[in-house]
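[1] Kindly generate the corresponding structure for this input.
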Amino acid sequence: MIRKLTLALAILPLLASPAGAQAWLEGLARSAVEGVAREAVGRAVSGAAQPASTPGAAPAPSKATAKTSEIVRPSDLPKPAGAAEKKQAYEDFSRYSCSDCEGGRGYDAWARQILGQTGWNKWESKVGALAVGETLTWQGVKANGVLKVVSEDPVGGFPCKQIHYRLIKGAASAERDGLFCFGRSGPYSGSDTWVEVY
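    This next block holds a predicted model:
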């Protein structure tokens, strides 16, 4: 009951204007379409017809993930060896001194903030909407960045997009890979969304 009331209070300001209501309805429609697409990809990957999942159910594991049944959300997917170190090196490369930044440092690697995509799931949805070969670019203080969708292949039974990040600062550059998958973002998620895995 409290959860429904909280949801109603959160949605109320969106419905106060025609534009807000339209944006909310478009988001619902987009979620429904992405859910149908996810089910189709899951059936194609497994090579056999799978029953359609019911709303609110965890994704059905494919043959490839039957062994790792503890993977119920994209965030449960294992990260490649060295991914955390590469991400840290990428961020370290982008660091610059900043007198008006918290801690006295800013990071050109933080594309989410630079591109103004800091609301709930805004960044993930923006990247998830890109097709293979499409890019996002941004200009930082010391380095310029580009994110490119390099492929769109299922991982662990989830529809995923493999991403390549690159920062350029003068003649130097730093790169890392990333992964965004479509599924539940957490144990209390009401619907599937794009999730940044790493």
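[2] CA only for contacts and neighbour counts going forward, please
    OK.
[3] which parts of the helix or strand where residue 149 lies are buried?
    Taking DSSP states H and E as the criterion, residue 149 maps to strand 144-151. For strand 144-151, the neighbour count (16 or more other Cα atoms under 10 Å) marks 144, 145, 146, 147, 148, 149, 150 as buried.
[4] Would you do the same for the sequence below? I want to compare the two.
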Amino acid sequence: MWTGILSFTAVMLFALSQLTRPIQRLARVMSDPETVARFRRVEVRGVREAQLFAITFNALMARIADSQADLARQVEEAVREMKQQNAELVVARKQAEAASHAKSQFIANVSHEIRTPLHGLLGALSLLEKTPLSDKQNSYLVMIREDADRLLREMNSILDFSQLEARGLPLREQPCPLKKLLERVVKPFEVRAWAKKLRLT
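    Predicted coordinates for the structure are as follows:
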């Protein structure tokens, strides 16, 4: 009798070991921190249920590995596109700076070419003001002087704006004589009105 009991116990222990050994192996692999990091697979022999569990686990590891590979490719592509965009931005910035410099240089050259004869004109007007003139001639001379002064101011403003774009010219507030400004705007039209014998009001 005891022999039968011992034999039955030995058979049960062997069957139990065959059942628990693959499950323990699977549990060790799943609990290992390196498993997910390295996407390790597990091989289980013996109990069919444990094999199915291992197959499911291996399929999960395969999906995780594929997802990680896709993510790595996306990150690599995003980094590559970012580097390309940064390189294009650097080129565009250099081109914009070169264009701005060329524009500023052009404006400076044009302003110089215009202001030089304009200063000569203002000098001639100063000499003409010292000669005897009629009241009408003197009024014409005053308008020419004011127009020449206004043109010089406009050229200086254009040059200042160019410098403001290039280097940052400081702006300053100052009072504006509105009445004189309106008179300067109207006076050029008075000459045309007088030429047509019209009165500008």
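[5] Report the TM-score for the pair.
    With the length set by TM-score structural alignment, normalised by the length of the first structure, the two chains reach a TM-score of 0.21; 61 aligned residues with a Cα RMSD of 5.0 Å.
[6] Need the distance between the two termini of stretch 147-166 of the first structure.
    End-to-end span of stretch 147-166 of the first structure (Cα to Cα, to the nearest Å): 7 Å.
[7] where do the helices sit along the first structure?
    Here the first structure has its helices, by DSSP state H, at 2-15, 18-46, 83-94, 111-114, 122-128.
[8] can you redo the ones you listed as a markdown table with mean neighbour count and distance to residue 193 of the first structure?
    A markdown table is the format used below for the helices of the first structure (neighbours: other Cα atoms under 10 Å; distance: least, Cα to Cα, whole Å):
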| stretch | mean neighbour count | distance to residue 193 of the first structure |
| --- | --- | --- |
| helix 2-15 | 11 | 17 |
| helix 18-46 | 15 | 7 |
| helix 83-94 | 17 | 23 |
| helix 111-114 | 16 | 17 |
| helix 122-128 | 18 | 7 |
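[9] Tell me which of those helices sits nearest to residue 165 of the first structure.
    In terms of Cα to Cα, the element of the helices of the first structure nearest to residue 165 of the first structure is helix 83-94, at 8.9 Å.
[10] Now do the closest one and strand 144-151, the angle between them.
    Orientation of helix 83-94 of the first structure against strand 144-151 (axes from the mean of the first three to the mean of the last three Cα atoms, to 10 degrees) gives an angle of 150 degrees.
[11] Packing partners of helix 83-94 of the first structure?
    Counting by 3 or more Cα pairs under 8 Å, 6 or more residues apart in numbering; DSSP states H and E, the packing neighbours recorded for helix 83-94 of the first structure are strand 105-107, strand 172-183.
[12] repeat that with 10 Å
    The contact analysis (3 or more Cα pairs under 10 Å, 6 or more residues apart in numbering; DSSP states H and E) places helix 83-94 of the first structure against strand 105-107, strand 160-169, strand 172-183.
[13] looking at the ones you listed, which is closest to residue 19 of the first structure?
    Residue 19 of the first structure lies closest to strand 172-183 among these, at 26.5 Å (Cα to Cα).
[14] hmm, back to that, and the helices and strands packed on helix 83-94 of the first structure as JSON lines, adding mean neighbour count?
    Below are those laid out as JSON lines (neighbours: other Cα atoms under 10 Å):
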{"stretch": "strand 105-107", "mean neighbour count": "18"}
{"stretch": "strand 160-169", "mean neighbour count": "21"}
{"stretch": "strand 172-183", "mean neighbour count": "20"}
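[15] now those in JSON lines, with distance to residue 15 of the first structure?
    JSON lines is the format used below for those (distance: least, Cα to Cα, whole Å):
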{"stretch": "strand 105-107", "distance to residue 15 of the first structure": "36"}
{"stretch": "strand 160-169", "distance to residue 15 of the first structure": "32"}
{"stretch": "strand 172-183", "distance to residue 15 of the first structure": "26"}
